[in-house]
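>>> Requesting a structural model of the entry that follows:
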Amino acid sequence: MTTAPPKVAPGAAPETGAEAALVAALLALDPVGLGGVALRGPPGPAREAWLALLRRLLPREAPWRRVPPGVADGRLLGGLDLPGTLQAGRRIAERGLLAEADGGVLLLAMAERLPAATALRLAAALDTGEVRVERDGLALCQPARLGLVALDEGLEEERPPVALLDRLAFHLTLDGAPPDAAAPASLRAARARLRRLPPPAPAVIEALCATAVALGIASLRAPLLALRAAQAAAALAGRRAVEAADAALAARLVLAPRATRLPAPEEAAEEEEAAEARPPEATPEAAPGEAAAQTLPDVVLAAARAALPPELLAHLAAAAPVAGAGAGGEGRKGPARQAARRGRPVGTRAGDPRAGFRLSLVETLRAAAPWQRLRGAGGAGARIAVRREDFRVLRLRRPAETTTVFVVDASGSAALHRLAEAKGAAELLLAACYARRDRVALISFRGSGAELLLPPTRSLVRARRCLAALPGGGGTPLALGLEAARALAATERRQGRTPLLVLLTDGRANISREGRAAGRAQAEADALAAGRALRREGCAGAVLLVDMAPRPQAFARDLAEALGAPHLPLPAADPALLSAAVQRTAARLVAGHGAAA
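Model prediction:
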């Protein structure tokens, strides 16, 4: 016997406990189709109660596996069973956690600190429903149709990798409320109904896609997951087809947590006016029940809007440019450089340990194990025959240093607007750079030139003094500031460091590249040319443009496009908000630059 999901009007938000129980029921009903859930919250009774509820709702035979932090590829994907291979003298394969969880749920601990490589392997398994292993002389393809529960215990700035979040239907935050105990105890009948459900009506698909667009969701997976959630909700409620209430529920649970902007309040009114203006002959005869479907986009959008948190505007102002930052602290110290003798292990390769490399004993035995019978070393208690070609040495990698270069517009227009706020935000950001042991530098441009006020240094005291003494006034030689930043970035790259440029300007260029007042048009053309030159030299993806103007400037957006940089307009931000946004964006930019390198 099943119980219908909690009754919630499209314009109202459910209680946290009821919503958490509903997510558990939907996921237990269709874990493979829905991908899984990102469960955000600290360890405690609420989280354990939700996990116990999910496990109770799953079929008894469904596997339940936990992925420990720092899991090795061999345990996750499977591969060569080293003890069995050494004993048998032939290759013996073992299953990994992904294959063991086939048909059930995989529990991922500390997802916010998941390495990018592991996240991509999990994402591939979620996409294909299988795991492929081609290593150690093995070529395996095993089924891995599963749902993933990503436990996110991170702080405010920590999130699981985007590649993983994009494939999980639900993003649920537990605030201490336990799940509602009235959730269904058995979903066997609902699973049977889900298999018999017809495809959703085109109106349902259009409504969910329109809601995703209105909320600023760029991923195409989001409406597909919402459609799957609507089908699961219909089956859970005992219906034979997806109805408006199911689509509204899916929009609230799947689309609303992914919103990157608030829907325009006049969108619904415009759609109603367009419907009233449509000539009667343009509308075909409506079957019974289709009249309500004509307003389905409004119903679904209203349900998603009601589920948006009240502080979404402030959240988006701080986090929108970095939506989808990478995993944990990866990349914050700059791109990794290959190091032959020092660094942390990132894998193995064939090599000679006598050349000064570190021997990987386990991987050496893995390489030698399949050949023992041919080498006459098989049998219990016999010695293992290891040859030169079996040797595996560690591949080491060490992080490169990062130099954060502040390029500050100290002209009269910037000083009039938000130079004081920019100074405060930069000072807060300096402390974060100091904690990461980054170098910092300061370039100021005003009047008829640009000046390197602070060469790259780790001295927080010097940086603060230089920033506090930064004067304001004069024209805006934006092109000269960009050229000075390009020269400094080139110097840092030659010395093996990664430059990250933070450009703070109001975008009101009026001084040409020659340092003369040649008119705004010429000054803007020179600035765009300097920005494109900076991008061509490899700085694309490692620049952030902060628009200090009271209102976002069109030219600032054009300059950000020329630089290949995010444009961060903050017309009403305080220094703390600006610093938080820049820190998150800087972490993403450095991580992306390191991956590209």
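>>> From here on, just use CA atoms for contacts and neighbour counts.
OK.
>>> in stretch 188-196, what's buried?
Across stretch 188-196, burial judged by 16 or more other Cα atoms under 10 Å covers 190, 191, 193, 194.
>>> The closest residue to the third one other than its chain neighbours: what's it in contact with?
If I follow you right, that is residue 193. Nearest non-adjacent residue to residue 193, counting by Cα to Cα, 6 or more residues apart in numbering: residue 235, 5.5 Å away. The neighbours of residue 235, taking Cα atoms under 8 Å, 6 or more residues apart in numbering as the test, are 190, 191, 193, 194, 197, 241.
>>> Redo those residues as JSON lines? Include distance to residue 533 and secondary structure.
As requested, these are exported to JSON lines (distance: Cα to Cα, whole Å; DSSP: H, G, I helix; E, B strand; the rest coil):
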{"residue": "190", "distance to residue 533": "60", "secondary structure": "helix"}
{"residue": "191", "distance to residue 533": "58", "secondary structure": "helix"}
{"residue": "193", "distance to residue 533": "60", "secondary structure": "helix"}
{"residue": "194", "distance to residue 533": "56", "secondary structure": "helix"}
{"residue": "197", "distance to residue 533": "57", "secondary structure": "coil"}
{"residue": "241", "distance to residue 533": "57", "secondary structure": "coil"}
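>>> for those, which one is nearest residue 205?
residue 241 (13.2 Å; Cα to Cα).
>>> The helix or strand encompassing residue 121 - contacts with which helices or strands?
Per DSSP states H and E: residue 121 is located in helix 116-128. Here helix 116-128 touches helix 162-165, going by 3 or more Cα pairs under 8 Å, 6 or more residues apart in numbering; DSSP states H and E.
>>> how far out from the middle of the chain is the helix it packs on?
Put simply, helix 162-165 sits 5 Å off its chain's centre (Cα atoms, centre = their mean, to the nearest Å).
>>> Second input sequence below; structure requested for side-by-side comparison:
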Amino acid sequence: MSDATWENACLAAALVALDPAGTGVVLRARPGPVREAWLDRLRALLPEGTPVTRLPAAIADDALLGGLDLPATLATGRPVAQPGLLARSHGGVVLVPMAERLAPGTAARIAQGLDTHSVEVARDGIATRHPARFGLVLLDEGEGEDEAVPACLADRAALHLDLDGVSVGALAAAPPVPGLAAARSARPEGPPEAAEMLCAVAARLGIASLRAPLLALRAARLHAALAGRARVDDSDLAAAAGLVLAPRARLWPSEEAGAASEPPPPDRDQVGGADRDNDDPNGESRSLDDRVLAAVAARLPPGLLARLLAGHGPRTRSPGAGRAGAAASARRGRPVGTRPGDPRRGRLALSETLRAAAPWQRLRRGDDEARLRITAQDLRIRRLVQKRETTTIFAVDASGSAALERLAEAKGAVESLLAECYIRRDRVALVAFRGRGADLLLVPTRSLVRAKRALASLPGGGGTPLAAGIEAAGRLAAAERRAGRSATVLLLTDGRANIARSGAPGRAQAGADALSAARVLAAEGTSALVIDTAAHPQESARALAAAMAARYLPMPQADAARLTQAVREAALPG
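This is a model prediction of the structure:
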């Protein structure tokens, strides 16, 4: 299956190379040799000299669309416009890493450029229009179901590829692509019924997008051109439907379920062509959309086909809410001085710019000239300290002392806190302690779905190794700090430890070990919050919070608003 997926991906690269602006790709793949091999193949198939531009993270509007060339404007005394990244990519390809984190506004502006093949700028005293016909490669690096490429861009990309299941050993299976130059100038004609048939297939697969069948028809023409045909035949339509419609499928037609549960390999006699009949093995006539639908079934991954037959669509991910937990823009943060720089890359420090320019005015202008002369070397921008990325570590007491109903309430509290962390785009981790030790149930992640899944499977019962839980959370917090991230520990417990650090039972020693572990956590500078999960506030939990230098919040008073406020305060740097 890995080899077939890679061959389809190589075919998709060839189609994109034929018409980058008319296709576009959403490439689901982690950074690594497989993704780089596909990108290298695409670059090799593009015409020589085709620009491939990488979109920077958190790009500003003037850098994306174009704007005022400030140094040239200051030098000439009149507004001078300069093109942005999209205009400079005219005739080429824009590569978007971490496309699932694109800001909604940036995604909308890119989508407008795709639709109009131009960029308009009307601000700062300039009004210009630049051609911008470009292809788009969206690299989807989302960690879970809750992160996705913006829908406005995913809908405009013809091809959706998933290379996560491709092994490095399959990379050598890519076939050569002859005749690309001739294919670029070819204009194959499609049968009159092709558009209607692709719309019918899309409807039967539950695809609501009107762009999908149009993109499939364009891909069919490119496929025919690649094969050297002057007219689109059934095999081209089948290949296009498999590449464009299959990844978008949301259901499988019930009347096809029996035949498609074990899809056959793509068979040219089954798919059909101009020189083959249209009968199935039983001698019954099959419509064109039935034959194309059979080809789509042959290209569906077995796991996806099984979910469609069961009435479940493919794994979908909602668009992310943006990185509020870590300021990614150079225009955000706390000012800590100034430095020479371009105001398009930061905030202009006007006073400091004037101070830098003032000593040179007598040399730059005549005695009777009153105009201030400022050069690019005078420009100063503010230096900003940005908030570091934050990891919230949930350490949950799942022991028998936390009665089942209290554990259920603790899970509810954690779920509400997870939602707050997701809004801030914090990474979250889950540590559970019970029996004789602590377990890391969830490594740091931004996936809300994975966090809720780990929380739902949290077991209960056994002793309370509180010291082990605090130490496990402390080790994870230290690892996050070494990686350059801030860490906050949220400890949910009633504070009644009965398993010592050695694993031996005994409340006295267990309590002393827990307080010792709490003091170590405080000495390391880890911010923390202790939520008392007992039915009534416990002095042991209050003492634990004091030793940890953490805020104490009893569960009976921990409503959603207070929990949210407490988490925000705990996440603030001390």
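>>> Next, the TM-score between them, please.
After superposition, the two chains reach a TM-score (TM-score structural alignment, normalised by the length of the second structure) of 0.54; 368 aligned residues with a Cα RMSD of 4.7 Å.
>>> The residue nearest to residue 193 of the first structure maps to what in the second structure?
In the second structure, the residue matched to residue 235 of the first structure (TM-score structural alignment) is residue 225.
>>> pretty sure its match belongs to a strand, no?
No. Counting by DSSP: H, G, I helix; E, B strand; the rest coil, residue 225 of the second structure is not part of a strand but helix.
>>> What separation do you get for it and residue 186 of the second structure?
6 Å (Cα to Cα, to the nearest Å).
>>> Could you do residue 539 of the second structure as well?
80 Å.
>>> likewise residue 37 of the second structure?
28 Å.
>>> just to revisit the earlier point, residues contacting whichever helix or strand comes after the helix holding residue 121 of the first structure, please?
As assigned by DSSP H and E, the chain's next helix or strand after helix 116-128 of the first structure is strand 130-135. By Cα under 8 Å, 6+ apart, the surrounding residues in contact with strand 130-135 of the first structure are 77-79, 98-99, 124-125, 139-145.
>>> Let's see that with 6 Å instead.
Contact partners of strand 130-135 of the first structure, identified using Cα atoms under 6 Å, 6 or more residues apart in numbering, comprise 125, 139, 140, 141, 142, 143, 144.
>>> So which of the residues you listed is the closest to residue 464 of the first structure?
When these are compared against residue 464 of the first structure (criterion: Cα to Cα), the nearest one is residue 125, at 48.4 Å.
>>> OK, contacts around the equivalent of residue 247 of the first structure over in the second structure?
When the second structure is aligned by TM-score structural alignment, residue 247 of the first structure is paired with residue 237. When contacts are counted by Cα under 6 Å, 6+ apart, residue 237 of the second structure touches residue 220.
>>> Just the element for residue 237 of the second structure, please.
Per DSSP H and E: helix 234-240 holds residue 237 of the second structure.
>>> Show me which residues of the following helix or strand past that helix are buried.
As assigned by DSSP H and E, the chain's next helix or strand after helix 234-240 of the second structure is helix 257-260. By 16+ other Cα under 10 Å, the buried positions in helix 257-260 of the second structure come out as 257, 260.
>>> Next: stretch 133-145 of the first structure.
Quick answer for stretch 133-145 of the first structure (16+ other Cα under 10 Å): 133, 136, 142, 143, 144, 145.
>>> Could you do stretch 165-177 of the first structure as well?
165, 166, 167, 168, 169, 170, 171, 172, 173, 174, 177.
>>> if we can go back for a sec, please spell out which residues along the helix holding residue 237 of the second structure are buried.
For helix 234-240 of the second structure, by 16+ other Cα under 10 Å, it's 234, 235, 236, 237, 238, 239, 240.
>>> would you list the contacts of residue 235 of the first structure in CSV and tack on distance to residue 467 of the first structure?
Compiled in CSV, these are given as follows (distance: Cα to Cα, whole Å):
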residue, distance to residue 467 of the first structure
190, 64
191, 63
193, 66
194, 62
197, 64
241, 64
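>>> Shared with the second structure, which of those?
Here is what carries over to the second structure from these, by both residues aligned by TM-score structural alignment, their matches' Cα atoms under 8 Å: 190, 191, 193, 197.
>>> and the gap between residue 287 of the second structure and residue 233 of the second structure?
Distance from residue 287 of the second structure to residue 233 of the second structure, by Cα to Cα: 14 Å.
>>> Comparing those two, which residue is more hemmed in?
Between residue 287 of the second structure and residue 233, counted using other Cα atoms under 10 Å, residue 233 has the larger neighbour count: 23 against 12.
>>> quick one: stretch 521-538 of the first structure aligns where in the second structure?
Under TM-score structural alignment, there's no match for stretch 521-538 of the first structure.
>>> can you give me the angle the longest helix anywhere in the first structure makes with helix 116-128?
Ranked by residue count under DSSP state H, the longest helix found in the first structure is helix 575-596. With axes from the mean of the first three to the mean of the last three Cα atoms, to 10 degrees applied, the angle from helix 575-596 of the first structure to helix 116-128 works out at 80 degrees.
>>> how about helix 575-596 of the first structure: buried residues?
In helix 575-596 of the first structure, counting by 16+ other Cα under 10 Å, buried: 575-594.
>>> Now residue 253 of the first structure. Nearest residue, chain neighbours left out?
Residue 253 of the first structure sits nearest to residue 170 (Cα to Cα, 6+ apart), 6.4 Å away.
>>> most remote residue from the first structure's center?
residue 376 (51.7 Å; Cα atoms, centre = their mean).
>>> Pretty sure it sits in a helix.
No. Looking at residue 376 of the first structure with three-state DSSP, it is coil, so not inside a helix.
>>> if we can go back for a sec, from residue 513 of the second structure, how far out is the match of residue 235 of the first structure?
Counting by Cα to Cα, the gap from residue 225 of the second structure to residue 513 of the second structure is 73 Å.
>>> Check residue 31 of the second structure too.
43 Å.
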